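**Q** everything below, folded, please.
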Amino acid sequence: MKIVVVGGTGRIGSRVVADLTEHGHEVLAAAPSTGVDALTGEGLTDALTDAAVVVDLSASPSFDVTAVREFVTTSTTNLISAEREAGVKHHLALTIVGTNRPQEIPYFAAKAVQENLVRSSGLPYTLVHATQFFGFFGSIADVSTEGSVVRLPGALVQPMAAEDVAAAVARAAAGGPRGDIEVAGPRQLGLDEFVRRGLTFRDDPRAVVRDDAAPYFGAQVGERTLLPIEGAEIAPTTFEQWLARTQPPVG
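**A** The predicted structure follows:
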């Protein structure tokens, strides 16, 4: 079975390509560096020839919400059009836990645009909603820092390792369309505790203070907004295991 992984040279994409190849699939890593650009449409027709599955792991080069919305709208529309012409039987995209429930996070709203385009495309699809990656604790801290203090709510998260995300995407790509599914790490943590543990590991001197009125990427979130639904696939790697195998800071 031929599987095209759009964004197949990135952090998650390269792992997905490796996993699928190891299991005997014909896999094409599609990215601008390999001559395939979902944003412009360049190379899509040739790349999708004889493809049974397209995995969309493409990501906007900017986190500006307007730029993300424009990127996902254009790239997803181009992919869907090319998939229809090629007779692709399964479209899979990676997205985020929490986008399809009440919340006001601007980035989530942009990703929801992508999800709705996929759902309304008429193509058989899987949307893999993943929780926050362990490695994102630094970015969460940076956008939540005031001086030397990081203010974060105690809203619960169930973060997971990037390699576990890739494994879940590869499994879903190798199977049939499943609609919306969710994957998550094995343990719940408050956002403040999650970031505090990560910064402590890095010997980062910033103090993390729980403030339930503090925003998370531009919006207030409820205690359970970012948690997976009951029945979500649970990945094996804990935050402690991930930290233990992460290179510690120097000095």
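
**Q** going forward, measure contacts between C-alpha atoms and count neighbours the same way
**A** OK.

**Q** tell me which residues in the helix ranked longest in the chain are buried?
**A** Longest among the helix segments of the chain by residue count, using DSSP state H, is helix 65-86. Within helix 65-86, the residues that count as buried by 16 or more other CA atoms under 10 Å are 65, 68-80, 82-83, 86.

**Q** now stretch 165-182
**A** 165-170, 172-174, 176-177, 180-182.

**Q** gap between the two ends of that stretch?
**A** Start-to-end span of stretch 165-182 (CA to CA, to the nearest Å) is 10 Å.

**Q** which residues touch that stretch?
**A** With CA atoms under 8 Å, 6 or more residues apart in numbering as the test, stretch 165-182 has contacts from 3, 12-13, 15-17, 19-20, 53, 55, 90-92, 94, 97, 124-130, 183, 228-229, 232-233.

**Q** buried ones among these?
**A** 3, 12-13, 15-17, 19-20, 53, 55, 90-92, 94, 97, 124-130, 183, 228, 233.

**Q** in strands, which of the residues you listed fall?
**A** Members of the buried ones among the contacts of stretch 165-182 lying in strands (criterion: DSSP state E): 3, 53, 55, 90-92, 94, 125-130, 183, 233.

**Q** let's compare: structure for the following, please.
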Amino acid sequence: MSYLDELEKLLRERGVAPEWIRATTDDLAAFMAEGGTDPEEEFGPVAEFADDLTGEGCGTGSATGPGTETLVWGADAFESPARMNEMGAQGWEVDRVDPRGRFVSHRGEHPQTWEYRQESALGSRERARTADRLASEGWEPCGHYFVFAYFKRARAALVGPRAELTERPEPARKRFFWSLPGLAVTAIALVVGVTGLFGLAQTLRAGDTADRVATLSGALAGAATGVAAMTLVFWLLFKLFAKVRNR
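**A** Coordinates of the predicted model:
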């Protein structure tokens, strides 16, 4: 039996809704297909992973108990911290971040408020160091995506019974939230990409076969060099940013 088959079986035994199981296993299958990773190495032993997904054994309540609601939503990196804390104030607990960067959350029958923070962490070792640094303040990991790690903390640990909600506010109908910086970065990336492709197409159309081959080869070599240079610059800038932000 494969890892996902075993996970699906364990989730069914824990009473998880079939729709949620199907969506979760589909996301995990796509993630593993893209990355070619070993699921046990990436997610840990299947039984423990099933416990993490359902909230069992972690002291934060079950994600599948009576009266439990589930919510999957997303936001760009600039907007995530504010939106996570807004959702946390409504009683939504983030269980994990799925392969698409969406926050998989639940709200129990007797919800309480949650706090969240987004940290810059490049790689598993940096995430582990960040988790160790924040553990003394009551923060626990609740997922990661790209170069960001996410942490949650129950407000009850700070204010006691006042963290319990007497009402269950309805979440916004939107399921993805953009910030102005996020829209600007996305727009610039699209403009640069489209402009580059248009210029390459015009050059290829104007030349003969030999010129086209030479142009295409040069473009591919230039693109590879540019990507490598941008990756290096991004990595250096990110390390500097993370060092300043996380100190």
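
**Q** mind checking the TM-score on these two?
**A** In this superposition the chains share a TM-score of 0.24, using TM-score structural alignment, normalised by the length of structure 2; 93 aligned residues with a CA RMSD of 5.3 Å.

**Q** distance of A131 of structure 2 from N85 of structure 2?
**A** 19 Å.

**Q** ignore the last one, G226 of structure 2
**A** 38 Å.

**Q** over to C142 of structure 2?
**A** C142 of structure 2 is 13 Å from N85 of structure 2, by CA to CA.

**Q** again with F148 of structure 2
**A** 16 Å.

**Q** ok, those two, which is more surrounded?
**A** Under the criterion of other CA atoms under 10 Å, the comparison of F148 of structure 2 against N85 puts N85 first, with 19 against 16.

**Q** thought that one was touching Q118?
**A** No - using CA atoms under 8 Å, N85 of structure 2 is not in contact with Q118; the gap is 10.4 Å.

**Q** return every residue with contacts to both of those two.
**A** With CA under 8 Å, 6+ apart as the test, N85 of structure 2 and Q118 reach no residue in common.

**Q** spatially, which two of the ones in strands among the buried ones among the contacts of stretch 165-182 of structure 1 are the most separated?
**A** Among those, the pair separated by the greatest distance (CA to CA) is I3 and E233, at 22.4 Å.

**Q** which SS state does W20 of structure 2 fall under?
**A** helix (DSSP: H, G, I helix; E, B strand; the rest coil).

**Q** burial of it, as a residue count?
**A** Neighbours of W20 of structure 2 using other CA under 10 Å come to 12.

**Q** how far away is it from N246 of structure 2?
**A** 35 Å.

**Q** please name the nearest non-neighbouring residue to R196 of structure 1.
**A** In this structure, R196 of structure 1 finds its nearest non-sequential neighbour in V208, 5.7 Å apart by CA to CA, 6 or more residues apart in numbering.

**Q** now do the same contact list for that neighbour.
**A** Taking CA under 8 Å, 6+ apart as the test, what V208 of structure 1 contacts is V149, V150, R151, L152, D192, V195, R196.

**Q** these, buried ones only, as a ChimeraX selection?
**A** Paste this into ChimeraX to select the buried members of the contacts of V208 of structure 1, with burial taken from 16+ other CA under 10 Å:
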select :150,151,152,192,195,196
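
**Q** just the ones of the contacts of V208 of structure 1 in strands?
**A** Residues from the contacts of V208 of structure 1 lying in strands, with DSSP E as the criterion: V149, V150, R151, L152.

**Q** in the longest helix along structure 2, which residues are buried?
**A** For structure 2, the longest helix by residue count, based on DSSP H, is helix 209-246. Neighbour counts using 16+ other CA under 10 Å place R212, T215, L216, F238, A242 of helix 209-246 of structure 2 among the buried residues.

**Q** the last one and S120 touch, don't they?
**A** By that I understand A242 of structure 2. Yes - contact criterion CA under 8 Å: A242 of structure 2 and S120 qualify, at 5.3 Å.

**Q** hmm, back to that, in CSV: the contacts of V208 of structure 1, plus distance to V143 of structure 1.
**A** Putting the contacts of V208 of structure 1 into CSV (distance: CA to CA, whole Å) gives the following:
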residue, distance to V143 of structure 1
V149, 11
V150, 9
R151, 10
L152, 10
D192, 13
V195, 12
R196, 14
